[in-house]
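Peer 1: Here is my input; please provide its structure:
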Amino acid sequence: MTKNEVKLIMKDKTQEIKVSSTSKAIPVEIASEKVTTAPPTISSEIQQVFLPLLKNSNLAMQEIKNRYQKEVTLENASLVYTPGVIGKAIIHFQDKNMELREDQERNLILSSSEFMNWEKSQEVKISGLLSGPEQKGKFSEIPSSLNDPKDFNELKKSFTDFLFYNSNFKLYHSPPLKIYSKPNESKAEFILRLNQMARESRDEEVDKIEQKYAKEFEKLKLKMSKSQDTLTKKQATASSLKQEALLSAGESVVGMFMGRRSTSSASKAMNKYQKSKTVSVDIDKAQKDIVSINQEMESLENELKAQIEIIKQRREKEINEVKEVIIQPKKSDIEIKMVSLAWIPKWEITYKENGNKKMEIITAYY
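Peer 2: Next up, the predicted model:
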């Protein structure tokens, strides 16, 4: 599949439908009012088929009643087969990069009109074609152009051209995730699948970054534990030194009252006091370390939350970026199954509405 065969278009754009310049409009004589009870004779080189009768006269009459929303009286219902052309084809859409291998069936009907051109065709779903009429009826006259094998060959060529320019297969694409939708997967289903994939990718990415930050948290927790142990020990030492200093000072005072001067007790008290001051400095440092570590942990936690939020926003943006991909077929991918004369069943309904006699033609194959 080449770049020219794949067109990426945004969802707010629509595809331009081209019409082949080589497609010929074959003039057809308008059928006269002449009808017969048997199929007209046609060239042996032209295949003819009959469309199935899917609507009986009662349903045709009900269709008229529904249209007028009032009671009408049926007078007569005649089955008439009119000539047309049916084109059947299978288009093979293939693309390895998109993992696309899908067949599309096209069934087009051309009714007799002034010009037999596939632009005027109607897409139909037909369960099966018949080799003869299901029910007795009348047959309209065949225009001379529909009884000419050369004109049918032209219709076959123009059918291929028409399908080439008017057939495509639509997929959806997520450029950030580099994923295409599955054949016949709706946009809603595709986005739902992207959501699931994005959640899984997001969770995996968040797990990795949480593991990375967990190591930093462990280091800080270890520092915090050491600082708290140091603080506890220093506080215990300070408390002990204060008590010892008080005891030494007490001994010195008692000695003075008893007429004994004890330089040793005073010296001990002073030493204890000096040590307690040093320990107080250590306690102050340990407390500051704990505050600093708490701030580091809080900052690290905020940083982790910010990183997770960035991941979530990026994944959400990826989900919302979905484009339509229009794949056009190659001519070699178009397999023409049939271009044949088709007898189209129609009901010629005669009825009365408000006393006025009327006649309508109701198509009976859909």
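
Peer 1: Please count neighbours and contacts with C-alpha atoms only from this point.
Peer 2: Fine.

Peer 1: Count the neighbours of residue 212 for me.
Peer 2: Residue 212 is flanked by 12 other residues according to other CA atoms under 10 Å.

Peer 1: Residue 356 too?
Peer 2: Residue 356 - counted by other CA under 10 Å - has 8 other residues nearby.

Peer 1: Likewise for residue 350?
Peer 2: So residue 350, with other CA under 10 Å, has 17 neighbours.

Peer 1: just residue 163 next, same as before
Peer 2: Per other CA under 10 Å, the neighbour tally for residue 163 reads 22.

Peer 1: leaving aside the residues next to it on the chain, what's closest to it?
Peer 2: Counting by CA to CA, 6 or more residues apart in numbering, residue 163 lies nearest to residue 334, which is 7.7 Å off, once chain neighbours are set aside.

Peer 1: show me what contacts that neighbour?
Peer 2: For residue 334, the contacting residues are 89, 90, 91, 92, 160, 163, 164, by CA atoms under 8 Å, 6 or more residues apart in numbering.

Peer 1: roughly how far apart are it and residue 164?
Peer 2: For residue 334, the distance to residue 164 equals 7 Å [CA to CA, to the nearest Å].

Peer 1: ditto for residue 254
Peer 2: From residue 254 to residue 164 the distance is 118 Å (CA to CA).

Peer 1: quick one, which of these two is more surrounded?
Peer 2: residue 164 (21 against 14).

Peer 1: The helix or strand harbouring that one: what's the following helix or strand?
Peer 2: For residue 164, the host element (DSSP states H and E) is helix 149-166. For helix 149-166, the succeeding helix or strand toward the C-terminus, using DSSP H and E, is strand 169-174.

Peer 1: elements contacting that next one?
Peer 2: strand 179-180, strand 323-327 (3 or more CA pairs under 8 Å, 6 or more residues apart in numbering; DSSP states H and E).

Peer 1: Now tell me what touches the first one from outside.
Peer 2: Pointing back at strand 179-180 there. With contacts defined as CA under 8 Å, 6+ apart, strand 179-180 is touched by 98, 171, 172, 173, 174.

Peer 1: Not counting sequence-adjacent ones, nearest residue to the fourth one?
Peer 2: Counting by CA to CA, 6+ apart, residue 180 is the residue found nearest to residue 173 once chain neighbours are left out, at 4.5 Å.

Peer 1: and if you look at the last one?
Peer 2: The shortest distance from residue 174 to any non-neighbouring residue, by CA to CA, 6+ apart, is to residue 322 (4.9 Å).

Peer 1: who's in contact with the one you found?
Peer 2: Per CA under 8 Å, 6+ apart, neighbours of residue 322: 172, 173, 174, 175.

Peer 1: gap between it and residue 222?
Peer 2: Counting by CA to CA, the gap from residue 322 to residue 222 is 47 Å.

Peer 1: Equivalent analysis for residue 105, please.
Peer 2: Residue 105 is 70 Å from residue 222, by CA to CA.

Peer 1: repeat for residue 126
Peer 2: Taking CA to CA, one finds residue 126 at 77 Å from residue 222.

Peer 1: this one next, for a side-by-side:
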Amino acid sequence: KSVQVSPVEAEAAAPSPSAAPAAAPPAGPTVPAGFAATPPALTPTTEQVYLPIAVDERAAIRQLAQEEGAQIDVKLAQLVYEPAVLGMGEVRFYDRRRNVDERLIHAMLAQPPRGIGGVEWGQAENLSLRLRDLLRNPERVEAEQGPFFAPAPEKVNNANDLKNAAKDLSDWLYYNSDLELKVHEELDIHQEPGENERDFKIRLQQAAREARDAEVDKLRGKLQSQIDRVTEKLRKEERELAGDQADYESRRSQEWIGIGESVLGFVLGRRSSRALSNAASKRRMTVQARQDIEESEDQIAELKDDIKELEAQIKEGADEITLRWAKSIDNLSVEAVKPRRTDVNVELTALAWLPSWLVSYHDGRRERTATVAAYSLPK
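Peer 2: Predicted coordinates:
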């Protein structure tokens, strides 16, 4: 902005030749309202950590532009830190019967308590963080960008408060942690920790097929032994039938020979009661041989029917077993493995400083500011 002045005013305002102009103090960075250029002073025993930056300045600006739905004119992006409470712990889930031994890491980020009461761990966010990811100092940026720090919370700003928060976190993890496992009781199979649904179902189907095959084999073995016994009887009857048929043919031949001899004797006038008796006897034996054939044929037909019935039982039983195991795949229950008190270990409870980008920009209508979280948010 230019200002017009007169020559007299300019001469009066000009410094005397003997006076040197005073050096202007260097302009410091503009500190955002509600923040300070230095972290708040806390006791050395107060555990403090800084969350790493996961969203850099450019990514934050892109995210903001996407939210605005238009191009924005960024004036300044400053790094600010705000306080929260971070608790990190490990929970072990052990079940000897299920052969489960799983450990889960929790990085719980909670807001500092307000008023009466402690940290509300039930309202905390679970972050994807490890102890090695945490920083002991803030990130470095350009001087005009900060970093700048919000005031420390009224509570949880000393070692004693953090110790109480750690105890509360241990209690919360103990009472609220469980490892749910899908279980198929009949197959005695459970979903392994971390196993996805597809892989678990493939294992179930494979186990069900193996159980089905074993049951079908058992049924087939039981009925096959009966089929084998009936088949042996059938072969015996078929051998007897062949003998009966040969005997029948022999009897018929002898009967026809006897009839021929009787007719010849009658023609020659040598008819006798003995010849008639022999002819009658041969006739009876032929009839008996024919009856033996019919009995063998009936027995063979009955045995064949028995074999068909047993084979049908195998097929029907196998179909029923296959259908039952196919339906049983979905017969799942859920078991929860709970930790023991000694299985809960709180590794860290600290005052955590959360990085964000405070962006000053013009949206085409007016100057605005927005805050974009720079740490990794829970998914």
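
Peer 1: Show me where the stretch 51-200 of the second structure has its strands.
Peer 2: For the stretch 51-200 of the second structure, the strands defined by DSSP state E, counting those that start in this stretch cover 73-95, 100-110, 125-126, 148-149, 179-184, 189-190.

Peer 1: Return the most buried member of the ones you listed.
Peer 2: Highest mean neighbour count among the strands of the stretch 51-200 of the second structure (mean count of other CA atoms under 10 Å): strand 148-149, with a mean of 24.

Peer 1: With the first structure overlaid, how far apart is that strand on average?
Peer 2: Its aligned residues in the first structure lie a mean 1.3 Å from strand 148-149 of the second structure after superposition (mean CA distance after the TM-score superposition for the first structure).

Peer 1: what range in the first structure does that strand sit on?
Peer 2: With TM-score structural alignment applied, strand 148-149 of the second structure matches the range 138-139 in the first structure.

Peer 1: what does the matching stretch contact?
Peer 2: 35, 36, 37, 38, 39, 40, 78, 79, 80, 81, 82.

Peer 1: What count of nearby residues applies to residue 299 of the first structure?
Peer 2: Count around residue 299 of the first structure with other CA under 10 Å applied: 12.

Peer 1: Which position in the second structure pairs with it?
Peer 2: Using TM-score structural alignment, residue 299 of the first structure lines up with residue 309 in the second structure.

Peer 1: same check, this time on residue 308 of the first structure
Peer 2: In the second structure, residue 308 of the first structure lands on residue 318 (TM-score structural alignment).

Peer 1: For residue 213 of the first structure, give its distance to residue 130 of the first structure.
Peer 2: From residue 213 of the first structure to residue 130 of the first structure the distance is 73 Å (CA to CA).

Peer 1: Ok, residue 205 of the first structure next?
Peer 2: 61 Å.

Peer 1: Next: residue 123 of the first structure.
Peer 2: 18 Å.

Peer 1: now swap in residue 120 of the first structure and tell me
Peer 2: Residue 120 of the first structure is 24 Å from residue 130 of the first structure, by CA to CA.

Peer 1: Mind giving me the packing neighbours of the lengthiest helix in the first structure?
Peer 2: Ordering each helix of the first structure by length in residues (DSSP state H) puts helix 187-257 first. Judged by 3+ CA pairs under 8 Å, 6+ apart, helix 187-257 of the first structure is in contact with helix 263-320.

Peer 1: quick one: the helix it packs on to the second structure mean distance?
Peer 2: Superposed on the second structure, helix 263-320 of the first structure shows a mean distance to its aligned partners of 2.4 Å (mean CA distance after the TM-score superposition for the first structure).

Peer 1: what's the spacing between that helix and its chain's center?
Peer 2: Centroid separation for helix 263-320 of the first structure versus its chain: 51 Å, with CA atoms, centre = their mean, to the nearest Å.

Peer 1: Identify the residue spatially nearest to residue 76 of the first structure, adjacent ones excluded.
Peer 2: Nearest one to residue 76 of the first structure, counting by CA to CA, 6+ apart, is residue 350 at 5.0 Å.

Peer 1: how about that neighbour, what's its partner in the second structure?
Peer 2: Per TM-score structural alignment, residue 350 of the first structure is aligned with residue 360.

Peer 1: Could you report the separation of its match from residue 78 of the second structure?
Peer 2: With CA to CA as the criterion, residue 360 of the second structure and residue 78 of the second structure are 8 Å apart.

Peer 1: Residue 129 of the second structure too?
Peer 2: 24 Å.

Peer 1: and if you look at residue 114 of the second structure?
Peer 2: In terms of CA to CA, residue 114 of the second structure sits 27 Å off from residue 78 of the second structure.

Peer 1: do the same with residue 323 of the second structure
Peer 2: 66 Å.

Peer 1: Check residue 283 of the second structure too.
Peer 2: Residue 283 of the second structure is 125 Å from residue 78 of the second structure, by CA to CA.

Peer 1: could you dump the contacts of residue 334 of the first structure to CSV with distance to residue 188 of the first structure?
Peer 2: As requested, these are arranged in CSV below (distance: CA to CA, whole Å):
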residue, distance to residue 188 of the first structure
89, 30
90, 27
91, 26
92, 25
160, 33
163, 28
164, 28
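
Peer 1: Check these and tell me the two furthest apart.
Peer 2: 92 and 160 (13.1 Å; CA to CA).

Peer 1: re earlier: please pull up the equivalent of the residue nearest to residue 173 of the first structure in the second structure.
Peer 2: Per TM-score structural alignment, residue 180 of the first structure is aligned with residue 190.

Peer 1: Ok, residue 194 of the first structure next?
Peer 2: Residue 194 of the first structure maps onto residue 204 in the second structure, by TM-score structural alignment.

Peer 1: ok, that match touching residue 330?
Peer 2: No: if you go by CA atoms under 8 Å, residue 204 of the second structure and residue 330 don't touch, sitting 9.3 Å apart.

Peer 1: out of these two, which sits in the more crowded spot?
Peer 2: Ranked by neighbour count (other CA under 10 Å), residue 204 of the second structure and residue 330 place residue 204 first, with 21 against 11.

Peer 1: what's the nearest residue to that one if we skip its chain neighbours?
Peer 2: Using CA to CA, 6+ apart, the closest residue to residue 204 of the second structure is residue 329 (6.6 Å).

Peer 1: Near the corresponding residue of the first structure for the one you found, how many residues? Count them for me, please.
Peer 2: Structural alignment (TM-score structural alignment) places residue 329 of the second structure against residue 319 in the first structure. Close neighbours of residue 319 of the first structure, defined as other CA under 10 Å, add up to 21.

Peer 1: any idea how far residue 319 of the first structure lies from residue 183 of the first structure?
Peer 2: Residue 319 of the first structure is 19 Å from residue 183 of the first structure, by CA to CA.
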